[in-house]
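A.B. asks: Here is the input, now give the coordinates:
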Amino acid sequence: MTDTQTRTSGTAAKPVRPKGLYKAFAASLTGTALEWYDFAVYSAAAAIVFPLIFFPDTDPLTGTILAFSTYAVGYISRPIGGIIFGRLGDRIGRKKVLVSTLMIIGIATVLIGVLPGYASIGVAAPLILVLLRFAQGVGVGGEWGGAVLLSSEYGDPKRRGFWASAAQVGPPAGNLMANGALAILTLALSEEQFISFGWRIAFLFSALLVAFGLWIRLHLEDTPIFKAIEARGEQPNAPIKEIFRHELRPLVAATLSRVGPDVLYALFTVFTLTYGIQVLGYERNQVLTAVLVGSAFQLFMIPLAGAVSDRFNRRLVYAVAAGLGVCWTFIFFVLLGGDNQLMLMAGIVLGLMCHSFMYGPQAAFVVEQFSPRLRSTGSSLAYTFAGVIGGAIAPLMFTLLLSKFGGWIPVACYVAVAGAVTLVGLALGRDPHPTEDDEFHTALGTA
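C.D. replies: The predicted structure is shown next:
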């Protein structure tokens, strides 16, 4: 039996066509990577450029806090995208939602790339920036649930950890492209040229990436599971209401499980830019290179972690990684001192490896908490709610804690609390139930 096959009780199911499976995997990975390229470019620019371009009348640390506040807007707006597009994913299908979300975030990112700075249009510049960041968040909020279902519902539910990890590879891939683009621009341009126009090139480049992503998604059919639900006429009329009435515990479990990974990722990919440059005195290129290498490792570690969670208990793999992530945060700050590029790089790589073994199994764990009819809504709500309480405020809180206490210990303690929240979510969750998918494959006539 191949990995593209499903089973029903006592009956071997017809294998899903490999062409459709691999195309779904590619569409999930590339589309999410392209959207996270846009999102990650903003994240890096918020730490490096935006305090100078959009908040120039403040001191450097205050400017960074304001820039991270606009960064948080992209997370706060995610629930809107999750509510709108998650519901639509259960009502009209996964594919149509994914095309819409890609267009929203692509257009918003290009507009940021041509937005005049504070010196040109005054206070209107940061206000428009906030609105465009809001739109980015809406797009990403609607993207994740559909992208995860796209790959996981094509694949064998017994290997959902691996197939669902396609969407999870998107953020590090996007982060890799974004930081790579910024690193190349900082090497090719002078400081003045980069601040003046160089950073805009990275934003404008996303237009080509989004066009490529749309081309892939428009040539893809919807998932076999949604087709079966549609054929049976079982699309939920009020999926959000059903989630809160019948699947509230799964929603809480999935939401809490995501908090720790979001906070850890913000620490090692966003806050380290500020801490490394402003506090430890590293050059911008040194920190960007370290994040770049860490993201490159994640491209392989995330699918590996998903596959490991298929072989062993998914919740256990997730929980061990959460504990290791918290422990490594304290070690990282103890070791990170002085101008030691190798130590900086090793610290970020190992931190992101801990994140990978949470993030790889995460998509499958979240999807498995909900019944197939409500997966898009439930997964999207969990993803976006967790983003607000986890990733949205993490860089801002890190910066505020550093500013108030002048040291890293409160920052590390914040990560520890987030890790504990994740463990609570995992304890509340359930293990996989592959037979739920088998029923819908049978209904579609694939058995």
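
A.B. asks: When you work out contacts or count neighbours from here on, use the C-alpha atoms and nothing else.
C.D. replies: OK.

A.B. asks: Not counting residues beside it along the chain, what's closest to Ala296?
C.D. replies: Across the structure, with CA to CA, 6 or more residues apart in numbering as the measure, the residue nearest Ala296 apart from its sequence neighbours is Leu176 (6.5 Å).

A.B. asks: Proceed likewise with the subsequent sequence, for comparison:
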Amino acid sequence: MSTSEELAGNISPATRREERKVLAGTLVGTTIEWYDFFIYAQAAGLVLASLYFAPLSQESSGLAQIVAWASLGISFLFRPLGAIVAGHLGDRLGRKMMLVFTLVLMGAATALIGVLPTYAQIGIWAPILLVFLRILQGFSAGGEWGGAALMSVEHAPVNKRGFFGAYPQIGVPCGMILATGVMWLLSTMLTEEAFMSWGWRVPFLFSIVLILVGYFIRRSVDESPVFKEMQDRKKESAAPLGQLFKHNWKEVIQTALIFIANNAAGYLLIAFFASYATKPVEDGGLGMDRPSVLLATTLAAFGWLIFTMYGGILSDKIGRIRTFQIGYVWVLLWQIPMFMLIDTASIVLMGIAMFVLTIGLGLSYGPQSALYAEMFPAHVRYSGVSIGYAIGAILGGAFAPLIAEVLLGATGSTISIGIYIMVLCVISLAAVTSVKETKGKNLRVEVAHQEYLQQHPEARDSQ
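C.D. replies: Reported below is the predicted structural model:
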């Protein structure tokens, strides 16, 4: 589809069918991937400390929980490796192949966690194997997002990139809704003993069904038109990674810093709030009912979905940068009031606190696919967006629940956690403000422009 066709609105029925397939493929695939990822996050806050880190749990439940959060965060350290491998191959072999590969790898690791024996059954091998499978999840997630983001944005009409790019983004709250909803259902239907014995494994095993659905949907999606164009020209870079770090290192840093506040605040919503609220009062929690808290978290995830989609649409109107700025200012200003409401231990006020947070989370997440895709030239785009995203996740969400747990233990107040997120918001706000508005960039013209700069390096130096 040419740029003139996009702007004129002359889009054939076949093109529209392909667009719908792309949107379905990116949404369903990312939803399944993040369901797998979030199931672990939920389990880390609810059951893994006592089942897989039993000796530490006997010494101190707080220490065991910190180690469980660390097992959640350690996988983020392997996201850049997954981003490098999938990004490099995605820039050379295509976006579609990597999307299918990362989906299957994530699903296999998740299903194996569902049958993994506990510490009581196999001793030290239990936490070792758990961490290994978690590393595979991190490797897969590192390559997943970049491919899904580019498939959606590179298929999009110029004036709808924010809208198209929001589809892989809403896969995150959709995955959270699915993961938290399943946990809520099991917590409601089963006794505490049954849930701790075998019920928590069901969501991990359910991933097998979801992976089969996602696999067949993603297999049916055509390759990105921008990548096809690069193949037709037969001039893709022989060393995309080398080109990326030589010419686009600044954009990698910017994308990483832009993401850290959203990712950190998002992982508090995904994992920490439920753990803190349901933990007994004597252990530093609020002692709230688990099913009620999981239901409130699920409802908040619907808000995240709505405002993420709205953030993508809004960025097509007022620009990516302005939308990000509004979102981060919202998250920053809401931190202290949010924790004051949560600390009332009222499920209604906690639900309101989390839902209002999702307004800012959505506005600072919805435009991300479009912004990142427009920041990089096509021949290093998969590598650039994947590596920047992965590094941002390490600096942001990887250890956010762990840091929140440590801050709470050290200060005895959740306000310290709010201040921590506020500092990250300032950093991300400064990073996104340093980027020149990208809305409306012609991604395909940019391919030719990049090739020209490769042939005429003096032109690059003069820019």
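
A.B. asks: Show the contacting residues for the equivalent of the residue nearest to Ala296 of structure 1 over in structure 2.
C.D. replies: Residue correspondence to structure 2 (TM-score structural alignment): Leu176 of structure 1 is matched to Ile177. Contacts of Ile177 of structure 2 were listed using CA atoms under 8 Å, 6 or more residues apart in numbering, and they are Thr298, Leu299, Ala301, Phe302.

A.B. asks: Ile177 of structure 2 and Leu333 of structure 2, how far apart?
C.D. replies: Distance of Ile177 of structure 2 to Leu333 of structure 2, computed by CA to CA, to the nearest Å: 25 Å.

A.B. asks: Glu154 of structure 2 too?
C.D. replies: Note on Glu154 of structure 2: its distance to Leu333 of structure 2, by CA to CA, is 34 Å.

A.B. asks: So for these two, which sits in the more crowded spot?
C.D. replies: Glu154 (23 against 15; other CA atoms under 10 Å).

A.B. asks: Give the aligned range of stretch 308-323 of structure 2 in structure 1.
C.D. replies: Residues 302-317 of structure 1 are the counterpart of stretch 308-323 of structure 2, counting by TM-score structural alignment.

A.B. asks: What is the equivalent residue in structure 2 for Phe357 of structure 1?
C.D. replies: Phe357 of structure 1 is assigned Leu363 in structure 2 as its aligned equivalent, the criterion being TM-score structural alignment.

A.B. asks: I'd like the next helix or strand past the helix or strand Ala67 of structure 1 falls within.
C.D. replies: With elements delineated by DSSP states H and E, Ala67 of structure 1 resides in helix 60-76, which encompasses its position. Next helix or strand after helix 60-76 of structure 1 toward the C-terminus (DSSP H and E): helix 78-91.

A.B. asks: ok, average deviation of that following helix from structure 2?
C.D. replies: Here helix 78-91 of structure 1 is compared with structure 2 after superposition; its mean distance to the aligned residues, by mean CA distance after the TM-score superposition for structure 1, is 0.6 Å.

A.B. asks: Quick check: which helices or strands does that helix pack against?
C.D. replies: For helix 78-91 of structure 1, the contact count by 3 or more CA pairs under 8 Å, 6 or more residues apart in numbering; DSSP states H and E identifies helix 94-113, helix 124-152, helix 239-246, helix 375-387 as packing neighbours.

A.B. asks: Name the residues of the third one that are buried.
C.D. replies: Buried residues in helix 239-246 of structure 1, counted by 16 or more other CA atoms under 10 Å: Pro239, Ile240, Ile243.

A.B. asks: again with the longest one
C.D. replies: Neighbour-count burial for helix 124-152 of structure 1 flags 125-126, 129-152 (criterion: 16+ other CA under 10 Å).

A.B. asks: measure Cys347 of structure 1 to Lys404 of structure 1 for me?
C.D. replies: To be clear, residue 347 of structure 1 is Gly; Cys isn't right here. In this structure, Gly347 of structure 1 lies at 24 Å from Lys404 of structure 1, with CA to CA as the measure.

A.B. asks: more crowded one of the two?
C.D. replies: Of the pair Gly347 of structure 1 and Lys404, Gly347 is the one with more neighbours under other CA under 10 Å, namely 23 against 10.

A.B. asks: quick one: what's aligned to the more buried one in structure 2?
C.D. replies: With TM-score structural alignment defining the correspondence, Gly347 of structure 1 maps onto Ala353 in structure 2.

A.B. asks: if I line the two up, what does Gly419 of structure 1 land on in structure 2?
C.D. replies: When the two structures are superposed using TM-score structural alignment, Gly419 of structure 1 falls opposite Cys425 in structure 2.

A.B. asks: Same check on Phe330 of structure 1?
C.D. replies: With TM-score structural alignment as the criterion, Phe330 of structure 1 pairs with Ile336.

A.B. asks: since we're on Arg91 of structure 1, how many residues are nearby?
C.D. replies: Using other CA under 10 Å, the number of residues around Arg91 of structure 1 comes to 22.

A.B. asks: what about the residue nearest to it when sequence neighbours are not counted, is that helix, strand or coil?
C.D. replies: Taking CA to CA, 6+ apart, and ignoring the residues beside it in sequence, Arg91 of structure 1 has Gln235 as its nearest neighbour in space, at 5.5 Å. Under the three-state scheme (DSSP: H, G, I helix; E, B strand; the rest coil), Gln235 of structure 1 adopts coil.

A.B. asks: Now the one helix or strand the match of Leu176 of structure 1 maps to on structure 1. Mean distance?
C.D. replies: Assigning secondary structure by DSSP H and E places Ile177 of structure 2 in helix 161-189. Taken against structure 1, helix 161-189 of structure 2 registers an average deviation of 0.7 Å after superposition, with mean CA distance after the TM-score superposition for structure 1.
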